[in-house]
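Enquirer: Below are the sequence and a predicted model for it; my questions follow.
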Amino acid sequence: MSEMFFDGWDSLIRTLVVGFLGYCVLVIFLRISGKRTLSKMNAFDWVVTVALGSTLATVLLSREVSLAQGSLALALLIGLQYSVTWSSVRFHWFRSAIVAEPSLVLYQGQYLKETMFRERVTKEDVMSAIRAAGKATVDDVGAVILSTDGSFSVIDKGSENNLSKQNLKRQTGDF
């Protein structure tokens, strides 16, 4: 029972040393790989961010995983993320397979129910985004777009007239 609360100084010292070194390795890898590695532009970016944290935690707390193994795992995740983002910038077909398209869920006061159903978005979700943008009702906004990262973009009334299926990607910052 006492091991549940304290199992010796060796494990604490290991956690301190491996934690410090693992953190340093992760920071160095992230600096080398660039800012894009930790962005949350889409679901894949989010998954990599979570996986990096999980990998570091495993290295810190599991005696079965060495610092070298953990460092390799971190490098592998960052390398794969780099490869995916590099490819998605250069090959449109690859980006289309990886990243979802933005979806117009409200336009000129009308909920687009088929899109909302397909994207699993409720009227309450849309209203929450509208209120977060400082508006009171659907009549106060021109459009609401579900962006590729899962966040909502609220377009001011009057600006929605420039919004069409052809320039939806451009309006939402998704090229």
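Expert: Done, it's in. Residues are numbered from 1 along each chain as shown.

Enquirer: hey, let's count contacts and neighbours off CA atoms from now on
Expert: Will do.

Enquirer: The closest residue in space to T15 that isn't next to it in sequence - how many residues pack around it?
Expert: Closest residue to T15 apart from its sequence neighbours, by CA to CA, 6 or more residues apart in numbering: L60 at 5.6 Å. Neighbours of L60 under the rule other CA atoms under 10 Å: 23.

Enquirer: likewise G53?
Expert: Residues lying near G53 (other CA under 10 Å) number 12.

Enquirer: Likewise for L104?
Expert: Residues near L104, counting by other CA under 10 Å, number 22.

Enquirer: distance of it from D139?
Expert: L104 is 16 Å from D139, where distance means CA to CA, to the nearest Å.

Enquirer: Ok, I155 next?
Expert: The gap separating I155 from D139 is 12 Å, by CA to CA.

Enquirer: So those two - more neighbours on which side?
Expert: Set I155 next to D139 and count neighbours by other CA under 10 Å: I155 wins out with 21 against 13.

Enquirer: hold the first one in mind and look at this next one:
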Amino acid sequence: MWFDSWSDIFRTLIIGSASYLTLVLVLRASGKRTLSQLNAFDFVVTVALGSTFATILLSTDVTWAEGFAALGLLASMQFLVAFVSSRWQGARALVTSEPVTLLREGALQTAEMRKNRLSESEILQAVRSSGCGDLAQVATVVLETNGTLTVITTDRYGDGSAMKGVVNNR
């Protein structure tokens, strides 16, 4: 339980170092989008990369070459999906959700909240976290494609041009 063998420790150190360098190279080659977490799909890829790295590091059943192939496959698939979804609306709709308005001009949008399984207290928490204490000062709260809540106050709303593509927007 506490110690198996020195060879297992040396394997972990050697394969771990090689795998770490490989992961850094794969991430550099695949670009910033791979870890951007712009949407749920990006988040899943980030988690999968971490899980794959851990498996390479700790499982004696997985060789470095298999791990390299797995990391490369994940990064390549993420690149391909991002490439396709950035060019074709239909593919984008399959991979990402649309941002949605949950609060508009101080009024909760209960149908959208139910659809997205969010409670009033979660919306109010986001408003408070933004430093606002009065719902009348909130122009909108948007559930973004990555799951974060964006609070825009009335004095910061401007012409609303950034709200393009937001479901249930004015």
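Expert: Alright, I've got the coordinates. Every value quoted in this text rests on a predicted model; they were computed, and no experiment measured them.

Enquirer: any idea what the residue nearest to T15 of the first structure aligns with in the second structure?
Expert: In the second structure, the residue matched to L60 of the first structure (TM-score structural alignment) is L57.

Enquirer: Same check on R14 of the first structure?
Expert: Under the alignment (TM-score structural alignment), R14 of the first structure pairs with R11 of the second structure.

Enquirer: That match sits in which helix or strand?
Expert: helix 6-30 (DSSP states H and E).

Enquirer: helix or strand right after that helix?
Expert: Next along the chain after helix 6-30 of the second structure, taking DSSP H and E as the criterion, comes helix 40-58.

Enquirer: Buried residues, the helix or strand following that next one. List them.
Expert: Counting by DSSP H and E, the next helix or strand C-terminal to helix 40-58 of the second structure is helix 64-87. Neighbour-count burial for helix 64-87 of the second structure flags 64, 67-68, 70-72, 74-76, 78-79, 81-82, 85 (criterion: 16 or more other CA atoms under 10 Å).

Enquirer: Mutual contacts of I155 and D139 of the first structure, please.
Expert: Residues touching both I155 of the first structure and D139 (CA atoms under 8 Å, 6 or more residues apart in numbering): none.

Enquirer: Can you classify the equivalent of S128 of the first structure over in the second structure by secondary structure?
Expert: Counting by TM-score structural alignment, S128 of the first structure lines up with Q125 in the second structure. Per DSSP: H, G, I helix; E, B strand; the rest coil, the local secondary structure of Q125 of the second structure is helix.

Enquirer: ok, Q125 of the second structure to T150 of the second structure distance?
Expert: In terms of CA to CA, Q125 of the second structure sits 11 Å off from T150 of the second structure.

Enquirer: One more: V142 of the second structure?
Expert: For V142 of the second structure, the distance to T150 of the second structure - CA to CA - is 5 Å.

Enquirer: ok, those two, which is more surrounded?
Expert: Counted by other CA under 10 Å, V142 of the second structure and T150 do not tie: V142 has more neighbours, with 23 against 18.

Enquirer: Identify the residue of the first structure aligned to the more buried one.
Expert: Under the alignment (TM-score structural alignment), V142 of the second structure pairs with I145 in the first structure.

Enquirer: Give me the secondary structure label for its match.
Expert: Per three-state DSSP, the local secondary structure of I145 of the first structure is strand.

Enquirer: That one: what's it in contact with?
Expert: Neighbouring residues of I145 of the first structure by CA under 8 Å, 6+ apart: P102, S103, L104, V105, L106, F152, S153, V154, I155, T172.
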